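Asks: next come a sequence and a model predicted from it.
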Amino acid sequence: MAEQRGEQLSDQRRPHVELRFLPSDGSEARPGTTGGGPAGEQPVAGRWAEATPARGSRLVGRKTIARLRGGSPAVGGEPVRRPPSSDAGRVVLVYEQVRRPWRLLMFTAMLVSLTVGVVLGQTEAYRAGKSRPVAAAPSVAAPSVVSPVPLTAPLGAPGQRRLEITGAVTTLRIRTAPLGESSYSITGFDPGIPPRVAEAGGGSVLTLSPEAVVTPGAEVVLNSAASWTVKLTGGATDLDVDARAGGLATIESVSAVSRGVLQLAKPKGSAPLTITGPVGDLTVRTEVGALVRIRVAKGAALATIGGTTRRDVANGATLRETGWRTAPAKYDIRIAARVNTILVERLRPDGSSAAVPAPSGSAVR
């Protein structure tokens, strides 16, 4: 039989089992005794039982004593005595207050709630963004490219023409072609910086960079029906001269040129070409029968002429192809500044720009 102590227990208490030895009559044994009364004495009717927290003090009757001893009430007023029984073990449930970490539990619950909210929010945003149609970017009209209008002038009577080109440019293309009644046709590569031509001193002056800045360049087409003398006073990174159609009497360059290519037709007699500005790489291509002589005042690092290559050409050296002195059509090129490389080639008979090696045979003086 289990004995409960204390008042009515709430759900916040937890029991633990404690084994105590109690007398068979149900009273709790005192230390050093085996019965309910002093010196192991059994409870007797008419005596006051020891007060307990659950029941308090009360007078014990004969029936109660008999029930506790396991028998029936006495007959004739005499109690039926039985031998005292030995103490029996009893299981006592003792309830204790359970201490629960309420703060930790509340913090954990809040953290879990926030985590779940963030995950659900991100999932919903991803679904909404995935299902939302992507708005097409408004089409932007491409800026209209202004087609540059060529600058022209009437030819007049065919004869000698002189053109001076000024202004620093990246690329300068000069070529000769039949233009009918036009003297020239000049087209700037930058529509925002149109070239300007002024007449002065018996010739025309073409200005490619009015504001003294480097411009992309221009293409200058000269009428091959006239005889042109061209002078270059503005620097150019790339200089491309194509005079295979004829009409170029002489060309003079006093400005710096990084890379220069001269494609020349077969001249009538001897045609002088003068380059006074510094030149990096110079390539001269002539038609078959037009021989070349080159005089370098400041020398050259590498020179190939007549199929022969020379290195470290000395100052004042003259390089010429064999038979130049007696050739009816020839070019006499003078270079005042030092040159990095010089290359002399022959054009194909069909007039294409591909070059073939010049006939073997050259002289150095």
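Replies: Received the coordinates, thanks.
Asks: rest of the way, CA atoms for contacts and neighbours
Replies: Will do.
Asks: work out for me the element P194 sits within.
Replies: Using DSSP states H and E, P194 sits in no helix or strand.
Asks: I figured it hits L206, correct?
Replies: No - using C-alpha atoms under 8 Å, P194 is not in contact with L206; the gap is 10.8 Å.
Asks: for the residue lying closest to V197 once chain neighbours are set aside, pull up the helix or strand it's in.
Replies: Nearest non-adjacent residue to V197, counting by C-alpha to C-alpha, 6 or more residues apart in numbering: L206, 4.5 Å away. Taking DSSP H and E as the criterion, L206 maps to strand 203-207.
Asks: tell me the angle the very next helix or strand once past that strand makes with strand 203-207.
Replies: Counting by DSSP H and E, the element after strand 203-207 in chain order, helix or strand, is strand 215-223. In terms of direction (axes from the mean of the first three to the mean of the last three C-alpha atoms, to 10 degrees), strand 215-223 departs from strand 203-207 by 150 degrees.
Asks: comparison target, given below:
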Amino acid sequence: MAVDTSAPPEGPVAAPDCRPIYIGLVILVALLLIALLVAAVSLTVRHGNGPEHTVSAPLAGRDDARLDLTSGVGLVTVRVRDLGDRLYRIGTPAGSGTVPRVTDQDGSVLVGLGASDDGSGGGPASVEILLSSRATWRFRLAGGADEARLDLRGGPVSGVDIASGVSSVELWLPRPRGTVTVREGGGASEFTVHAPAAVPVQVRVAGGAGQATIDGTVHAGVSGNTVYPAAGWDQARDRYELDAVGGLSQLSLDRS
């Protein structure tokens, strides 16, 4: 009897296991999505869309207060307005990477700027300060600034002191109660003051100025300790004394 020496027929060939490939592709896509999400978040922070930081305190019956800004900033904006039951509201812009640090010491509100806890942002330091119109304020800028815009027309003030150097200052004043001193002590490139109409303002340029424009009259090359008296200032009960101690490139006083 003949013997069949041929190999037995093979069974069906198993298909290759592609699951590791699919899993690898899924992981790769997930990693790409995560990378895109991180990049988008980083881009958002760099463009200033992070959280805004605001600090406020209750009015608590106070009718006079003092605020000192102790940190140097790129831009400080101050306005006086009705804040209801709040004494002040102080904030830094979204994504700036800085937050206000506020303490109330012996009746003075001390405002500094510190790094945010999340480390986000990277823009220039700036701060907006809103002051209650229900209190009489004394404001002092002690830390210096590139630009200061101080609109105090919304309520009474007892004094303004620009104690540190500022590149540009623009100041709007309310009607005074008694004699109110505005002092500039740190030097500035441009110092512009808008005072109410018919209010006497006596100007003393102690530190000299390249140019001073007083109620429309231009004075060039102003030497130190020059005084520009205001008509009726001696007899006025409510008046301003503008004392420019630091050197100025340009000083301007007009009426708003």
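Replies: Structure's in. What do you need? Keep in mind the model is a prediction, meaning the values are calculated, not measured.
Asks: can you calculate the TM-score here?
Replies: Scored against TM-score structural alignment, normalised by the length of structure 2, the superposed chains reach a TM-score of 0.75; 209 aligned residues with a C-alpha RMSD of 2.3 Å.
Asks: that older thread, residues in structure 2 aligned with the strand holding L206 of structure 1?
Replies: Using TM-score structural alignment, the residues of structure 2 aligned to strand 203-207 of structure 1 are 108-112.
Asks: list the buried ones in that stretch?
Replies: V109, L110, V111, G112 (16 or more other C-alpha atoms under 10 Å).
Asks: mean deviation, it versus structure 1?
Replies: Mean deviation of stretch 108-112 of structure 2 relative to structure 1 after superposition (mean C-alpha distance after the TM-score superposition for structure 1): 1.0 Å.
Asks: which residues sit against that stretch?
Replies: A65, R66, L67, D68, L69, T70, S71, P100, R101, V102, T103, D104 (C-alpha atoms under 8 Å, 6 or more residues apart in numbering).
Asks: let's see which of those end up in strands.
Replies: With strands defined by DSSP state E, the entries of the contacts of stretch 108-112 of structure 2 inside them are A65, R66, L67, D68, L69, P100, R101, V102, T103, D104.
Asks: which of these are buried?
Replies: Buried, going by 16+ other C-alpha under 10 Å: A65, R66, L67, D68, L69, P100, R101, V102, out of those.
Asks: residue in structure 1 matching the second one?
Replies: Using TM-score structural alignment as the criterion, R66 of structure 2 maps onto R162 of structure 1.
Asks: do F139 of structure 2 as well
Replies: Checking TM-score structural alignment: F139 of structure 2 goes with V230.
Asks: helix or strand: which one has that match?
Replies: strand 227-232.
Asks: that strand: average distance to aligned residues in structure 2?
Replies: Mean deviation for strand 227-232 of structure 1: 1.3 Å (mean C-alpha distance after the TM-score superposition for structure 1).
Asks: average distance between the helix or strand just after that strand and structure 2?
Replies: Next along the chain after strand 227-232 of structure 1, taking DSSP H and E as the criterion, comes strand 236-243. Mean deviation of strand 236-243 of structure 1 relative to structure 2 after superposition (mean C-alpha distance after the TM-score superposition for structure 1): 0.5 Å.
Asks: what's in contact with strand 236-243 of structure 1?
Replies: 168-176, 255-265.
Asks: same thing with stretch 173-188 of structure 2?
Replies: 151-169, 193-196, 199, 237-250.
Asks: quick one, what contacts the most centrally placed residue in structure 2?
Replies: When C-alpha atoms, centre = their mean is applied to structure 2, the residue found nearest the centroid is V127 (1.8 Å). By C-alpha under 8 Å, 6+ apart, the contact set of V127 of structure 2 is V73, L75, V76, T77, I90, G91, T92, P93, P100.
Asks: of those residues, which is the nearest to P20 of structure 2?
Replies: Closest approach between the contacts of V127 of structure 2 and P20 of structure 2, by C-alpha to C-alpha: P93, at 48.6 Å.
Asks: tabulate the ones in strands among the contacts of stretch 108-112 of structure 2 (JSON lines), appending distance to L31 of structure 2.
Replies: Below are these laid out as JSON lines (distance: C-alpha to C-alpha, whole Å):
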{"residue": "A65", "distance to L31 of structure 2": "55"}
{"residue": "R66", "distance to L31 of structure 2": "54"}
{"residue": "L67", "distance to L31 of structure 2": "50"}
{"residue": "D68", "distance to L31 of structure 2": "49"}
{"residue": "L69", "distance to L31 of structure 2": "46"}
{"residue": "P100", "distance to L31 of structure 2": "37"}
{"residue": "R101", "distance to L31 of structure 2": "39"}
{"residue": "V102", "distance to L31 of structure 2": "42"}
{"residue": "T103", "distance to L31 of structure 2": "45"}
{"residue": "D104", "distance to L31 of structure 2": "49"}
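Asks: go ahead and confirm T136 of structure 2 touches R153.
Replies: No - assessed by C-alpha under 8 Å, T136 of structure 2 is found out of contact with R153, at 11.6 Å.
Asks: find residues that contact each of the two.
Replies: With C-alpha under 8 Å, 6+ apart, T136 of structure 2 and R153 have no common neighbours.
Asks: corresponding residues in structure 2 for the helix ranked longest in structure 1?
Replies: When structure 1 is scanned for its longest helix (criterion: DSSP state H), the result is helix 102-131. Aligned using TM-score structural alignment, helix 102-131 of structure 1 spans no residues in structure 2.
Asks: where do the helices sit along structure 1?
Replies: So, for structure 1 - with DSSP H - the helices run 62-69, 102-131.
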